[in-house]
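Enquirer: 3D model of this:
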Amino acid sequence: MNMPRDTRSDRGSAFGAGLDPLSDDALLVLYAKGDTEAARVLTGRHLGRVFGFAARLLGDRAEAEDVAQEVMLRMWQVAGTWRSGEAQLSSWLYRVTVNLCTDRQRRKQRRPTDALDDVAEPADARADTEAAVLARERVDALQVALASLPERQRQAVVLRHIEGLSNPEIAAILDVGVEAVESLTARGKRALTAALAGQKAALGLR
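Expert: Modelled structure (predicted):
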């Protein structure tokens, strides 16, 4: 992950732990003033969520890592002009992630590709128990089903049912009305149910 290098001693890391209770806005202000520990705290707070969200939208962990890096880079770039209180950083990060993922998906549509190749991952050698394999198959099946949804439906479903955001929050991120979000999530959920219907028995789903 590209982020500002911290050249300070271990004392700096100990100090950084004291920044944990600060708000995102406060940490951005500190980073803009040159505090690299603030950058570390922000990265630890948001990177995993950004990566997970991008992976759900793209179905490709390598591309999701690239997107997460770009999102973090853009966060550092706006730190100096960030206006506290105007928007939540988490919502801004989701919005940037949606836009970057959308750009990548549109570029991929312009060239031949096998989407299923992007979804499948080698099984972890340690995960050789039946339960672990079944869990992996469920995750893969869900990812394939998500990939089959129209772009906006997939974004809304992931934000609502996986990220746990409220409809008004999703509306702000996707720049649509709340009623549109409700429609997108409802249609997306129905489509997911239909896509997974034939696999319920094999995947041990009810």
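
Enquirer: only C-alpha atoms for contact and neighbour calcs from this point on.
Expert: OK.

Enquirer: and the residue nearest the centre of the chain, how far from residue 185?
Expert: Ranked by distance to the mean C-alpha position of the chain (Cα atoms, centre = their mean), the top residue is residue 53 at 1.8 Å. Distance of residue 53 to residue 185, computed by Cα to Cα, to the nearest Å: 16 Å.

Enquirer: again, but for residue 28
Expert: 33 Å.

Enquirer: and the two? Which one has more around it.
Expert: residue 28 (26 against 22; other Cα atoms under 10 Å).

Enquirer: isn't the residue nearest to the centre of the chain up against residue 156?
Expert: No: the pair residue 53 and residue 156 fails to qualify as a contact (Cα atoms under 8 Å) at a distance of 11.3 Å.

Enquirer: another one to check against the first:
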Amino acid sequence: MGDPDEALLTRVGEGDPAAVRALVARKLPRLLALAGRMLGDAAEAEDVAQETFVRAWKQARSWKPGLARFDTWLHRVALNLCYDRLRRRREVVTDAPPDVADDAPGPDRGLQARDAGSRVASAMQALPERQREAIVLCHYQELSNIEAAALMGVSVEALESLLSRGRRALRVALADMVGD
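Expert: Take a look at the predicted model:
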């Protein structure tokens, strides 16, 4: 099966503005979702998506069909940019300890769904990066295990192990939500 983005990417490489808009419309929601779930910050996710598209424009003219699917390459670029940002976060050294946010739901946050979504997002952020990446790719980005494993550069068995450990950690972290 050929790359469904190949013709569109060729038009992007030729400078077709309609093709650029079509590619952004097709890929932006998934890139934002991927980066948002990996980073836990919408503004950073937008920056990652923008940088990913800049790299795609630069690559479009010289894209070699058949070496890899464009969508797989685009996801890899976005994941690498997310990892760069996550590494920079760990490297920040300060003299003062950070302020601790109050995680308790306030009176204006009465909706249980919002609280549940927030808890799931926090639990996802607490996972080790590789487990979070596996869960995001398979469950949120809806990639098959084979596609996700190839994207992560691991075997399908290793991916399934990451998924299993990640799901188990999420079950433990969110155990008190069952039955709410």
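
Enquirer: and the longest helix along structure 2, which stretch of structure 1?
Expert: Assignment by DSSP state H gives helix 17-39 as the longest helix of structure 2. Alignment note (TM-score structural alignment): helix 17-39 of structure 2 is matched to residues 36-58 of structure 1.

Enquirer: superpose on structure 2 and give me the mean offset of that stretch.
Expert: With mean Cα distance after the TM-score superposition for structure 1, stretch 36-58 of structure 1 departs from structure 2 by a mean of 0.5 Å once superposed.

Enquirer: which residues touch that stretch?
Expert: Residues outside stretch 36-58 of structure 1 that contact it (Cα atoms under 8 Å, 6 or more residues apart in numbering) are 3-6, 12-13, 15-17, 19-20, 24, 27-28, 30-31, 61, 63-65, 67-68, 71-72, 90, 93-94, 97-98, 101, 105, 143, 146-147, 154-155, 158-159, 163.

Enquirer: of those residues, which belong to strands?
Expert: Secondary structure defined by DSSP state E assigns none of the contacts of stretch 36-58 of structure 1 to strands.

Enquirer: buried among those? Make that a PyMOL selection.
Expert: With 16 or more other Cα atoms under 10 Å as the criterion, this PyMOL line picks the buried residues out of the contacts of stretch 36-58 of structure 1:
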select buried, resi 16+19+20+24+27+28+30+31+61+63+64+65+67+68+71+72+93+94+97+98+101+143+146+147+154+155+158+159
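
Enquirer: for the aligned partner of residue 146 of structure 1 in structure 2, which non-adjacent residue is spatially closest?
Expert: Aligned against structure 2 by TM-score structural alignment, residue 146 of structure 1 finds its counterpart in residue 124. Ranked by Cα to Cα, 6 or more residues apart in numbering and with sequence neighbours excluded, the top spatial neighbour of residue 124 of structure 2 is residue 132, at 6.3 Å.

Enquirer: can you show me the helices along structure 1?
Expert: Counting by DSSP H, the helices of structure 1 are 10-17, 24-32, 36-58, 61-78, 89-109, 115-119, 130-147, 151-157, 167-174, 178-197, 200-203.

Enquirer: among the ones you listed, show me which one is buried the most.
Expert: A comparison of the helices of structure 1 by mean neighbour count, using mean count of other Cα atoms under 10 Å, puts helix 151-157 on top with a mean of 23.
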